[in-house]
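In: Structure for the following, please:
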Amino acid sequence: MNEDPVGTERAGSARLFHLNGELVPAAEATVSVQDRGFKYGDAAFETLRTYGGDVFAWEAHADRLATTCELLELDHGIPSERLHGRIQETLDANGLEDASLRLSISRGVQPGSLDPHPEMDPTVVISVEPLPRGGIGGDAVWEKPATLSTVQTRRVPNTAIPAEARTHNYLNGILARLELRGSDADEALMLDAQGRVAQGATGNVFAVDGEGLLTPALSGPVRPGITRSTVIDLAAEEGIPVREATIQPKTFREAKEVFCTNSTWEVRPVDEVDGASLDTGPVTELLAHRFRERVESAFY
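Out: Predicted coordinates:
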């Protein structure tokens, strides 16, 4: 008899993880201390959001994951269709339709040398956490607009670690968030080595000025966010000019509107940048609404 039918969400302690092709309880979802993802951060990952039981922009996420694996020369050999199938199995097993999902692939356990071996038995982990329903009838995952503070921790240059490589080495963002402790800010505004705006610790940033929408160009150490790309497309559909450029921090402090994007937040307005107060203006509201409309029409 099925004691946990699909549609009944499992509690956190009973949640199932997809580990190397098998669904396992949380208490058994462990990896070796010799795994290169644990030892060196030698692993690729994607954070995805699911609506109504399916992944938002799966093909774009799969392409970005493939790019990271190519940069790492991590040839895991698992087709994207099979990865998507494992995601569906994880959602179904946990009785979830609306969730935040993380897919991680490491090079697995190898001898203690820093040099990776071409032969590998990859470690593949899929974990899920429930989120509110998305779309027009849904609720935001954030309780209030974001407050940004410019931090001293700079983004790693592309010549050191390419921004498009999403790896387990997230120390750069962690250090940025640590700087916020003791302040009212809940997101870091990170700069590049030349002092220009790059992104937040966990996503992309946009400003609205008298000419339209402005966001840091991907030529800098800027993560190519899936939500970022979607918002740019939505702005184009609405006839809102979009400029991708090198931007000074002052521009964000003096902007008419500012908002952040990532897969979990979607479009999150900003009410303060470095002490300068901002309102949630019409452009942010329009793009957030259009994003929810796209989710509603595609998944519900």
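
In: CA atoms for contacts and neighbours, from now on please.
Out: OK.

In: How about the contacts made by the spatially closest residue to residue 131 that is not a sequence neighbour?
Out: Spatial nearest neighbour of residue 131, chain neighbours left out: residue 99 (4.6 Å); criterion: C-alpha to C-alpha, 6 or more residues apart in numbering. Residue 99 is in contact with 49-51, 128-132, counting by C-alpha atoms under 8 Å, 6 or more residues apart in numbering.

In: Mark which of those are buried, thanks.
Out: Taking 16 or more other C-alpha atoms under 10 Å as the criterion, what is buried in these is 49-51, 128-131.

In: Out of those, which comes closest to residue 161?
Out: Nearest to residue 161 among the buried ones among the contacts of residue 99 is residue 49, at 25.3 Å by C-alpha to C-alpha.

In: Return the distance of whatever helix or strand residue 244 lives in from the chain's centre.
Out: Taking DSSP states H and E as the definition, residue 244 sits inside strand 242-245. Relative to its chain's centre, strand 242-245 lies at 21 Å (C-alpha atoms, centre = their mean, to the nearest Å).

In: Next, the structure of the following sequence, for comparison with the previous one:
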Amino acid sequence: MKYYVDGDLVPAADATVSVRDRGFMYGDAAFETLRAYGGACFAWDAHEQRLRRTAETLGFADAVPDDLRTAVRETLDANDLAEAYVRLSVTRGVQPGKLTPDPEVDPTVVVVVTSLPRGGIDGDPVWDGPAVLQTVGTRRIPDAAVPADAKTHNYLNGILARLELRRAATDDYSADEAIVRDTDGRVTEGATSNLFFVADDALHTPAADLPLLPGVTRSVVLELAREEGIPVETGRYDVDDVRDAGEAFLTNSTWEVRPVATVDGIDVGGGPVTDLLARLYDERVERRHYAGGPDPGNRDQ
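Out: Alright, predicted model coming up:
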């Protein structure tokens, strides 16, 4: 496997950054996780725009290169990958070891790829089965402290949530994803996913003005639901709202739409709305990246 590091495609074992890179030292970097289907990234524009917004929050938007899409394509081509997980990172680069960043930025760009199954109608999910969810004590960092919509290398919030799951695991029970709440006890998201549930004949998901990262897949699913005429409500919810739901599912770029099996040991399951939205998502991927889609050079949409 070869990774992209600042313009060079190097063997994975040799792909390194400086120990003085601020992405390594402070988490001072923006990144995106994307899914490539048929050789091109799904919803490229939305991912690139969010990465640039994160860089703007961090104060180095003007230094983000214009050729990020080319870097990703070169990495996929170098590994002969059409179906892949893609992680694109842009750090503030190497600077003196002090907390205050220098105004001059020479960014570090890294692209990491991993093979995944085909997506779309004839594809296979990357997950083994419906997700087991567990509410954790770790709370989402307030937006006033660290902007929730900035997708940076500092993922300690999610790491601590996942460590709680590991400590709670037994031979008979192991959760796949955490439900993370804000400091007021309201449900926000998973450690690496957005949460949806069905109740009172509507699709619900925590509102984007809560301290959560509104995912690209979340946005696609909301669009598909509205196009299909499914009532959609965003709001503030307690864990009991999710536990009592008729069905629930998670979204992110890699999992796509993943049904939920249980929440804190309570059966919830998927259902017709989950199945419908998963099918509609697969159909969109199929149209855009496989049979009937645009030319390969224009699939990143």
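
In: hang on, the earlier thing: could you tell me where the strand holding residue 244 of structure 1 falls in structure 2?
Out: Here strand 242-245 of structure 1 aligns to structure 2 at residues 232-235, judged by TM-score structural alignment.

In: Could I get the buried residue list for the top helix by length along structure 2?
Out: If you go by DSSP state H, structure 2 has its longest helix at helix 272-289. By neighbour count on 16+ other C-alpha under 10 Å, the buried set for helix 272-289 of structure 2 is 273-274, 277-278, 280-286, 288-289.

In: and which of these is nearest residue 184 of structure 2?
Out: Using C-alpha to C-alpha, residue 274 is the member of the buried residues of helix 272-289 of structure 2 that lies nearest residue 184 of structure 2, at 28.4 Å.

In: List the buried residues in the strand holding residue 244 of structure 1.
Out: In strand 242-245 of structure 1, counting by 16+ other C-alpha under 10 Å, buried: 242-243.

In: quick revisit: would you mind getting the average deviation of the match of strand 242-245 of structure 1 from structure 1?
Out: For stretch 232-235 of structure 2, the mean deviation from structure 1 after alignment is 0.5 Å (mean C-alpha distance after the TM-score superposition for structure 1).

In: who touches that stretch?
Out: 202-208, 222, 225-226.

In: buried subset of those?
Out: Using 16+ other C-alpha under 10 Å, the buried members of the contacts of stretch 232-235 of structure 2 are 203-208, 222, 225.

In: Which stretches in structure 2 count as helices?
Out: Using DSSP H, helices in structure 2 cover 22-26, 44-58, 68-78, 156-168, 216-227, 239-243, 272-289.

In: Where in structure 1 does the last one fall?
Out: To tie it back to what came earlier, the one meant is helix 272-289 of structure 2. Going by TM-score structural alignment: helix 272-289 of structure 2 matches residues 282-299.

In: how deep is the equivalent of residue 105 of structure 1 over in structure 2 tucked in, by neighbour count?
Out: With TM-score structural alignment as the criterion, residue 105 of structure 1 lines up with residue 90 in structure 2. Residue 90 of structure 2 has 27 neighbours, counted by other C-alpha atoms under 10 Å.

In: check contacts around residue 90 of structure 2.
Out: 29-31, 64, 107-110.

In: still on that earlier bit, from the buried ones among the contacts of residue 99 of structure 1, which ones fall inside strands?
Out: 49-51, 128-130 (DSSP state E).

In: quick one: which of those is nearest to residue 273 of structure 1?
Out: residue 49 (27.0 Å).

In: and that closest one, what does it touch?
Out: Here residue 49 of structure 1 is in contact with 55-56, 98-101, 263-264 (C-alpha under 8 Å, 6+ apart).

In: For it, which non-adjacent residue is spatially closest?
Out: Nearest residue to residue 49 of structure 1, sequence neighbours excluded (C-alpha to C-alpha, 6+ apart): residue 100, at 4.7 Å.

In: where in structure 1 is the aligned partner of stretch 129-149 of structure 2, by residue range?
Out: Using TM-score structural alignment, stretch 129-149 of structure 2 pairs with 144-164 in structure 1.

In: and residue 53 of structure 1, how many neighbours?
Out: Residue 53 of structure 1: 19 neighbours (other C-alpha under 10 Å).

In: Hmm, it is touching residue 94, no?
Out: No: assessed by C-alpha atoms under 8 Å, residue 53 of structure 1 is found out of contact with residue 94, at 11.0 Å.

In: show me the contacts for the residue sitting furthest away from the middle of structure 2.
Out: Relative to the centre of structure 2, the most outlying C-alpha is that of residue 96, 31.0 Å out, by C-alpha atoms, centre = their mean. Residue 96 of structure 2 makes contact with residue 20, according to C-alpha under 8 Å, 6+ apart.

In: Can you give me the distance of it to residue 19 of structure 2?
Out: Distance, residue 96 of structure 2 to residue 19 of structure 2, by C-alpha to C-alpha, to the nearest Å: 11 Å.

In: before we move on, what about residue 262 of structure 2?
Out: Distance, residue 262 of structure 2 to residue 19 of structure 2, by C-alpha to C-alpha: 42 Å.

In: okay, those two: which has more neighbours?
Out: residue 262 (21 against 11).

In: For that one, list the residues it contacts.
Out: 131-133, 243, 268-269.

In: again, but for residue 64 of structure 1
Out: Contact partners of residue 64 of structure 1, counting by C-alpha under 8 Å, 6+ apart, are residue 164.

In: repeat for residue 208 of structure 1
Out: Counting by C-alpha under 8 Å, 6+ apart, residue 208 of structure 1 makes contact with 214, 255-258, 283.

In: Also residue 196 of structure 2?
Out: Applying C-alpha under 8 Å, 6+ apart, we find residue 196 of structure 2 in contact with 203-206, 248-251.

In: Quick one: map it onto structure 1.
Out: Counting by TM-score structural alignment, residue 196 of structure 2 corresponds to residue 206 in structure 1.
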